[in-house]
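# predicted model and sequence follow; I will ask about them next.
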Amino acid sequence: MTQRTVRIAVNGVTGRMGYRQHLVRSLLALRDQGGLDLGDGEVLFPEPVLVGRRAPALRAIAERHGIPHWTTDLDAVLADDGVEVYFDAQATSARVPALRRAIAAGKHVYTEKPTAPDLASALELARLADAAGIRHGVVQDKIFLPGLLKLKRLVDGGFFGDVLSVRGEFGYWVFEGDWQEAQRPSWNYRSEDGGGITLDMFPHWAYVLDDLFGRATSVYAHATTHVPQRWDERGKPYPATADDAVYAVFQLAGGAVAQINSSWAVRVMRDELVEFQVDGTHGSAVAGLRRCRAQHRSATPKPVWNPDLPAGASFRDQWQEIPDNQEYENGFKAQWELFLRHVARGTPYHWDLLAGARGVQLAELGLRSSTEGRRVEVPELAL
């Protein structure tokens, strides 16, 4: 076995997702397992270079994990020919200019979503990357999680027959920040800083629907701000100008209908923070991030609605647990491995910047639908 080191500039590592999911649970996990075996006698060893604006925080992370290289100078990193890959986990408002610079420097780019705050910028990034001849990818983590992988197994096996509908519930209560600290950064609730749950979550729903059930061809959405005032990281009150909930109906190619509610102002009465129920002519399933349960038509009970009597059955007990049948990696790490194989060997990879632009498109059209109070068509995108 020969070892090849790939140096990766990780920008935004002081944030929650950049640090926990991408650095610790993905790149450092790959390092700890001895690298990524490419299967042809070569092992790819990721070497992160930490990039950010706060030197003390970067230094602390570097020392905690034994990472020798960190900097606040993005231009210097991009000018370093030894750095092959640029990864972006910054706030949305800072992403486009950084990605432009990385593409211009000839780096392969991998980025969190949304790739941009608007469709025009997202498409520009995709065109620039293709013109530069670099490899590019967008984090689309949820389809790599155990619950949705089990759901895909059912889809691919023809379990549902004709899929009729998809119903999704996502969200949890994000504390306002006055009497309990908020779980999310304050910029998420300011539209002027790129915040808003539609822009945050519709890029997820775009690829989940597309990969599992069919492309969204239209959207009808209602976005709102339920909590108009929040408190920031310094304890100062500020007006919440971004939407914190959005309720949407999507028409899918093939005829199915998807209804997905997303909210940071809802309390959880589900088994997981996100759940999807899929109903088809031959069976139904409910999938979260880890679990998936199904009910085939041959095992479907015949309930009789009688409002004068209590329910005589436990409906949850009538569903069958879908077994793991395999060991599941962290979803972020699994996609990192696919992207690094794509960089090293050119293996097929379709979650690129154009796929990221489709997510931004759906968010932009969802917000337009909410503003105009009507259903909006979702045209197919091409460069």
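In hand now; what should we look at? Numbers count the residues shown, from 1 in each chain.
# drop to CA atoms for contacts and neighbour counts, all remaining ones
Will do.
# was I right to think Arg374 contacts Tyr220?
Yes. The criterion here is Cα atoms under 8 Å, and Arg374 meets it with Tyr220 at 6.2 Å.
# before we go on, here's another structure to hold up against the first:
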Amino acid sequence: MRKIGIIMNGVTGRMGTNQHLGRSIAAIRQRGGLTLRDGSVVMPDPVLVGRNGAKLEELAKAWSVDRWSTDLDACLADPQNVIYFDAQSTLLRAASVRAALAAGKHVYCEKPLAGTLEDSLALAREAAKVGVKNGVVQDKLFLPGILKLKQVIASGFLGKVLSVRGEFGYWVFEGPMPPAQRPSWNYRKEDGGGIILDMFPHWQYVLENLFGRVTAVSCIGRTTIPERVDEVGKTYACTADDAAYATFEIEGGVVAHINSSWATRVNREDLLILQVDGTEGSAAVGLRECKVQSRVTTPKAVWNPDISNPIDFLAGWQTVPTTTTIDNAFKIQWEMFLRHVLEGAPFPHGFLEAAKGVQLAEVGLQSWAERRWVDVPALTAS
């Protein structure tokens, strides 16, 4: 068994702690490491990095991690650390990733890659110039529900896909009681917050990988809650969007409409639901489940508001069975990136793909500001 040093920067946050440290790296360690194609085993050896030493020490003890540090430069200078991972807030990420690239580290990070398309493309070019492996989290592609939907599409069950309708979100409490379940910086534009920058990178890679490239966007955003209470009980003004309503044109004629909101109450089966309608059938997918209805089992609906509807529409859908064991989405992608670094295995979620997500967010913000449709140019690193 050999070790691979991984600098994990920003893991004191919710996603960094739960998904990347606990359910990914710690889970791989608890399982005994990652077995490679040649039969050898590699054990992730993380060093937790951040600004709060007390929190880092507490996390290290909780997850049986030997190393933690508040000195990023020293960690980058240590040759035993091969990979740099970043889960900091958006505006802090680009500078740290740039430092990791200068140190010759392979880099894997949360999305969005940077706060602007310009910075994202610059990082993609720099990574290519240095010649290191690079990647970004695109976890929604590995959710059980999305994997089942991909299988349904590949089978031809839907026929020609016509449209996609998505509902995402939940009520984020304003505080102080109950306390907010998202960090306060998410609601301050000056700190890189906003649901468009947060969620449009997800919609970009989901739509492109399932249906095709997004070619145009019409978007309107809102800051629906003007004030919230932060982590120390202080009231602050919300300057970033917390809701967005967008329509996406996709190459081939598919139209997708997705509502994203942190100010909505859930009256559906999951926090994210996508309905895909095609000529031969439809699919409705959540985070874990996927339901389908074929053309031949589609009921004949007739508009008549004068009587109770005689059709139980929900009963006409069939659940796609779970036929394989599906692991945690973040852990799956971590293992893919480790194999990419150690074995040269394919990893299609590099910095250029990450830049596409930031591009879509910028186009969405432009559409909102100018109150019009905006085209999305095909993106290259040059």
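Great, that's in hand. All figures in this text were calculated on a predicted structure; none of them were measured in a lab.
# can you give me the TM-score here?
The TM-score (TM-score structural alignment, normalised by the length of structure 2) is 0.99; 381 aligned residues with a Cα RMSD of 0.7 Å.
# picking up where we left off before, Arg374 and Tyr220 of structure 1: which has the busier surroundings?
Tyr220 (22 against 14; other Cα atoms under 10 Å).
# check contacts around the corresponding residue of structure 2 for that one.
In structure 2, Tyr220 of structure 1 lines up with Ser218, judged by TM-score structural alignment. With contact set as Cα atoms under 8 Å, 6 or more residues apart in numbering, Ser218 of structure 2 has these partners: 246-248, 364, 367-368, 371-374.
# what's Leu367 of structure 1 aligned with over in structure 2?
In structure 2, Leu367 of structure 1 lands on Leu365 (TM-score structural alignment).
# and if you look at His342 of structure 1?
By TM-score structural alignment, His342 of structure 1 lines up with His340 in structure 2.
# roughly how far is the helix or strand containing Glu337 of structure 1 from the heart of the chain?
Using DSSP states H and E, Glu337 of structure 1 sits within helix 331-345. Taking Cα atoms, centre = their mean, to the nearest Å, one finds the center of helix 331-345 of structure 1 at 15 Å from the center of the full chain.
# and if you look at stretch 24-40 of structure 2?
Distance, stretch centre to chain centre, for stretch 24-40 of structure 2: 24 Å (Cα atoms, centre = their mean).
# please identify the buried residues of it?
24-29, 33-34 (16 or more other Cα atoms under 10 Å).
# could you list the residues in contact with stretch 37-56 of structure 2?
Residues external to stretch 37-56 of structure 2 that are found in contact with it (Cα under 8 Å, 6+ apart): 1-12, 25, 28-29, 32-36, 60, 65-72, 75.
# any quick PyMOL command for the buried ones out of the residues you listed?
Buried residues within those, by 16+ other Cα under 10 Å, are selected in PyMOL with:
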select buried, resi 4+5+6+7+8+9+10+11+12+25+28+29+33+34+60+65+68+69+70+72+75
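# nearest to Gly16 of structure 2, of the contacts of Ser218 of structure 2?
Nearest to Gly16 of structure 2 among these is Gly364, at 26.7 Å by Cα to Cα.
# once aligned, what mean separation remains between the host helix or strand of that closest one and structure 1?
Element membership for Gly364 of structure 2, per DSSP H and E: helix 351-370. Its aligned residues in structure 1 lie a mean 0.3 Å from helix 351-370 of structure 2 after superposition (mean Cα distance after the TM-score superposition for structure 1).
# give me the contact list for that helix.
Helix 351-370 of structure 2 is contacted by residues 111-117, 120-121, 123-124, 134-136, 196-197, 200-205, 217-221, 246, 373-376, 379-381 when judged by Cα under 8 Å, 6+ apart.
# okay, and which of these map to strands?
134-136, 217-221, 246, 374-375 (DSSP state E).
# and the residues you listed, which two are furthest apart?
Asn134 and Ile220 (32.6 Å).
# and the two? Which one has more around it.
Neighbour count, other Cα under 10 Å: between Asn134 of structure 2 and Ile220, Asn134 has more, with 27 against 22.
# show me what the more buried one lines up with in structure 1.
Taking TM-score structural alignment, the alignment pairs Asn134 of structure 2 with His136 from structure 1.
# which ones are touching that match?
108-110, 129, 352-353.
# may I ask which of those residues has the most neighbours?
Most neighbours among these, by other Cα under 10 Å: Leu353, with 28 neighbours.
# show me what that one aligns to in structure 2.
The pairwise alignment with structure 2 assigns Leu353 of structure 1 to Phe351, based on TM-score structural alignment.
# can you classify the residue sitting furthest away from the middle of structure 2 by secondary structure?
When distances are taken from the C-alpha mean of structure 2, Asp306 lies farthest, 44.3 Å away, according to Cα atoms, centre = their mean. Using DSSP: H, G, I helix; E, B strand; the rest coil, the structure places Asp306 of structure 2 in coil.
# ok, now Gly168 of structure 1?
Secondary structure, three-state DSSP: Gly168 of structure 1 is strand.
# do you know how far it is from Gly356 of structure 1?
21 Å (Cα to Cα, to the nearest Å).
# these two - which one has more neighbours?
Using other Cα under 10 Å as the criterion, Gly168 of structure 1 and Gly356 rank with Gly356 on top: 29 against 19.
# picking up where we left off before, residues near the match of His342 of structure 1, how many?
His340 of structure 2 sits with 17 neighbouring residues when counted by other Cα under 10 Å.
# try Val174 of structure 1
Neighbours of Val174 of structure 1 (other Cα under 10 Å): 18.
# show me what it aligns to in structure 2.
Structural correspondence for Val174 of structure 1 with respect to structure 2 (TM-score structural alignment): Val172.
# for that match, what are its contacts?
180-182, 262-263.
# among those residues, name the buried ones.
Buried among the contacts of Val172 of structure 2 (16+ other Cα under 10 Å): 180, 182, 262-263.
# got the residues you listed as CSV, with secondary structure columns?
Below are the buried ones among the contacts of Val172 of structure 2 laid out as CSV (three-state DSSP):
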residue, secondary structure
Ala180, coil
Arg182, coil
Trp262, coil
Ala263, strand
